[in-house]
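Asks: here are the coordinates; sequence isn't available:
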């Protein structure tokens, strides 16, 4: 579902400061190339995952300054800048890695080409979307791999900003989560939704049995009952008494989840509920999920650690000018040389080199050469027109393929170097 709300003021004042000075200085319409990349991955990560591209395209599409925006900006910019913004339409080109692809330090995951004045004002909105969504996707990918095929439910809405929750649910689904509890994400992106119940529902009733009976009567035997409000053992006994072996699942939200899951599985089986599944929740991250690999757990509900990027809430992406037109009309590579924050000049192309289907190098070059490997940059915007949209399920499938291309070391949860080296040529 697309929104008509303007994205133009979701930006940083310094974008308009630069725009105003460039218009006054006569350089605003020089052609420029900006690239989005990470100098390094968050600590402990062996790869990153691209997500949020489709949301960036929607933001570019709605980056318009209408009457309300212009009225506000009368207090902020001078008349020539205001006049430029009143007619603003991005008319350049955008290239990018497709959603679901992995990336590494230096990977040019998005390239924005156009007049400086048009490209520079997109910086903040592009980075705010990609830094968030790539961070969540990278965490979700690690969690999905750690789950080894067991389904994951995204349930972090109550632990982050209300709009960030929707974006996080989308990124998690892209990387393999089965469902989300966020209904707005279900509405906007067509994600399958699921939800259980909270301890408050049990505490509302005069007894745990009354609460379980009410939930079963309303939702059927396939529902999931929360069994750790009081005694887990007594709750499981009550649940099976009411639903028999047809009870869908029980949820455990506290304690030593591995130990409790073993005890609950043994109890369910002894009571004839051997088909009843066990779902665990409670501050899970990829490390906790991996530690539960041998436990009789059938699914995981993940909230806080997912929507905060499992310790890395930003992907550390930057938006840097790498090529610009000089006073003679010639394109000239440019780069920062500041200590700790260098960049590489020149417009880039990127390729994934594979050996027997496994990624061995990320090749980043200043010239196009499809013989170097699988091309990674696809055109997303052409002359201001969006051309690169795709269904979310296509991105989800691409991520699965990207995971199959990774070397085994990429899935290690211990700190280490990027699994695929970036080669600049």
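Replies: Good, I have the coordinates. Fair warning: this is a prediction, and the values are worked out from it, not measured in the lab.
Asks: going forward, measure contacts and count neighbours with C-alpha atoms only.
Replies: Fine.
Asks: how distant is stretch 405-420 from the center of its chain?
Replies: 19 Å (Cα atoms, centre = their mean, to the nearest Å).
Asks: Pull up the distance across it, start to finish.
Replies: 10 Å (Cα to Cα, to the nearest Å).
Asks: what about versus this one:
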């Protein structure tokens, strides 16, 4: 059997066809044998609910999903890996597989609510069923990170946030997390692979190891300033903070870019360091804080003289909600008479709603979001207050929805600004707006 690398391939460089579940291939085989694989079908990817206490979610992973779709091909290695999983007829069918259907979805950076139809996948059953796992894995991960990141940047206000969680998650997930965080307002990442793959700005200076390498803290600061100039950020809590701040200004002068605090009571320390910097004449030297921050810790530091935040573990784990709970369900399929028939699960706690959906964001005359309106069939004529949420991503197998990452970033800020003021509360609550079924 061919070896399957566990690391997510870079966009466009390797097949993504095995990033799937066994049963998707066995369903395909049975449907091919039954003659039902070619039935026109509509699948939807959506959340039944938000993570407990969250007031909104953020859509991320759209661009990565389109890259994965483009690379969803069964070459020799992939077909070899499937020997013994499906029969020869199915392997032969997979050899020429190319998604030929159409996909609509919420654009990247948009906010979502319970039952929002984030993706609508239309094609044959065989076309669409194979995409379930790869789409869910990308959307569930990236949207969880972006949703957490949005709460963090909301709590931070105009103070910048830097993503630095690579050492706290899988190496492939770290790159995706940096991308998702950037969409939701983070200014930069420490991850160089995210810079190379997606153009996310990267930043970083030094860790405690650099200070410990040198005979004295002054030697370490001197070496860093010589290499990177006085605009650099010096880490000042390896030993004694007050002494380190004093040494930092002696070495770099009052034009030192920033100091970083990575431990202790950050609010108290920030006040003390600000007072010391001002007393030394370094009024423009910024204070950056790190150390297991989340949106609640960032909010608690709002009154402290902090100029920026470095966020790691809590960001890349979704700040308590590492997945969004998205599902991918068949909602409509071709009947024996050639007409499309709504279909839905009836499970007590996992029921779905049949029929292809449309989605609108209902707004007040002042432009404030009031409801997520979801209906079946033809959407109503726009009265000026309802904003359509679905855009074409793939048309007859051709990807049409690619856009720069900056567009998703700008969209997110606009979509979040449209929400009611209740989202600014970090306390647990209901969704910021209700979901209405038309």
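Replies: Looks like it arrived, so ask away. Computed from a prediction, not measured in an experiment: that's the story for all the values here.
Asks: Now check residue 201 of the first structure against the second structure: what is it aligned to?
Replies: With TM-score structural alignment as the criterion, the equivalent of residue 201 of the first structure in the second structure is residue 210.
Asks: Quick one: list the elements packing against the helix or strand hosting that match.
Replies: Using DSSP states H and E, the element containing residue 210 of the second structure is helix 208-213. Secondary-structure packing of helix 208-213 of the second structure (3 or more Cα pairs under 8 Å, 6 or more residues apart in numbering; DSSP states H and E): helix 217-228.
Asks: swap the cut-off to 10 Å and go again
Replies: With contacts taken as 3 or more Cα pairs under 10 Å, 6 or more residues apart in numbering; DSSP states H and E, helix 208-213 of the second structure sits against helix 217-228, strand 233-235.
Asks: can you tell me what part of the first structure the next helix-or-strand element following the last one aligns to?
Replies: Going back to what we said before, that points to strand 233-235 of the second structure. Scanning forward in sequence from strand 233-235 of the second structure by DSSP H and E, the next helix or strand is helix 241-252. Aligned by TM-score structural alignment, helix 241-252 of the second structure falls on residues 232-243 of the first structure.
Asks: any idea how far the matching stretch is from the chain center?
Replies: Centre to centre, stretch against its chain (Cα atoms, centre = their mean), the figure for stretch 232-243 of the first structure is 38 Å.
Asks: Next: stretch 86-101 of the second structure.
Replies: 31 Å.
Asks: helix, strand or coil for the aligned partner of residue 94 of the first structure in the second structure?
Replies: Taking TM-score structural alignment, the alignment pairs residue 94 of the first structure with residue 103 from the second structure. The three-state label given to residue 103 of the second structure by DSSP: H, G, I helix; E, B strand; the rest coil is strand.
Asks: Tell me who's in contact with residue 103 of the second structure.
Replies: By Cα atoms under 10 Å, 6 or more residues apart in numbering, residue 103 of the second structure lies in contact with 42-44, 119-123, 128, 390-401.
Asks: of these, buried ones?
Replies: 42-44, 119-123, 128, 390, 392-394, 397, 399, 401 (16 or more other Cα atoms under 10 Å).
Asks: Out of the residues you listed, the closest to residue 169 of the second structure would be?
Replies: Proximity of those to residue 169 of the second structure (Cα to Cα) peaks at residue 119, which lies at 26.7 Å.
Asks: My guess is the closest one contacts residue 390. True?
Replies: Yes. Counting by Cα atoms under 10 Å, residue 119 of the second structure touches residue 390, with 8.2 Å between them.
Asks: Please enumerate the shared neighbours of the two.
Replies: 103, 104, 105, 106, 107, 357.
Asks: Using TSV, please lay out these together with distance to residue 189 of the second structure.
Replies: Formatted as TSV, those follow (distance: Cα to Cα, whole Å):
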residue	distance to residue 189 of the second structure
103	31
104	30
105	27
106	25
107	23
357	37
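Asks: Skip the chain neighbours and tell me the closest residue to residue 422 of the first structure.
Replies: Closest residue in space to residue 422 of the first structure, ignoring its immediate chain neighbours: residue 362 at 4.6 Å, by Cα to Cα, 6 or more residues apart in numbering.
Asks: give the contact list for the residue opposite that neighbour in the second structure once aligned.
Replies: In the second structure, the residue matched to residue 362 of the first structure (TM-score structural alignment) is residue 372. Each residue near residue 372 of the second structure by Cα under 10 Å, 6+ apart is listed here: 112-116, 359-363, 386-387, 389, 433-437.
Asks: Pull up the gap between residue 349 of the first structure and residue 366 of the first structure, please.
Replies: Taken as Cα to Cα, the span from residue 349 of the first structure to residue 366 of the first structure is 6 Å.
Asks: which of these two has more neighbours?
Replies: residue 349 (22 against 15; other Cα atoms under 10 Å).
Asks: picking up where we left off before, secondary structure class for the residue nearest to residue 422 of the first structure?
Replies: Residue 362 of the first structure falls in the strand class when you classify it by three-state DSSP.
Asks: Return the distance of the counterpart of residue 330 of the first structure in the second structure relative to residue 124 of the second structure.
Replies: Per TM-score structural alignment, the equivalent position to residue 330 of the first structure in the second structure is residue 339. The gap separating residue 339 of the second structure from residue 124 of the second structure is 14 Å, by Cα to Cα.
Asks: so what sits against both of these two?
Replies: In contact with both residue 339 of the second structure and residue 124: 40, 333, using Cα under 10 Å, 6+ apart.
Asks: Look at these two and report which has more neighbours.
Replies: For residue 339 of the second structure versus residue 124, neighbours defined as other Cα under 10 Å are more numerous around residue 124 (20 against 11).
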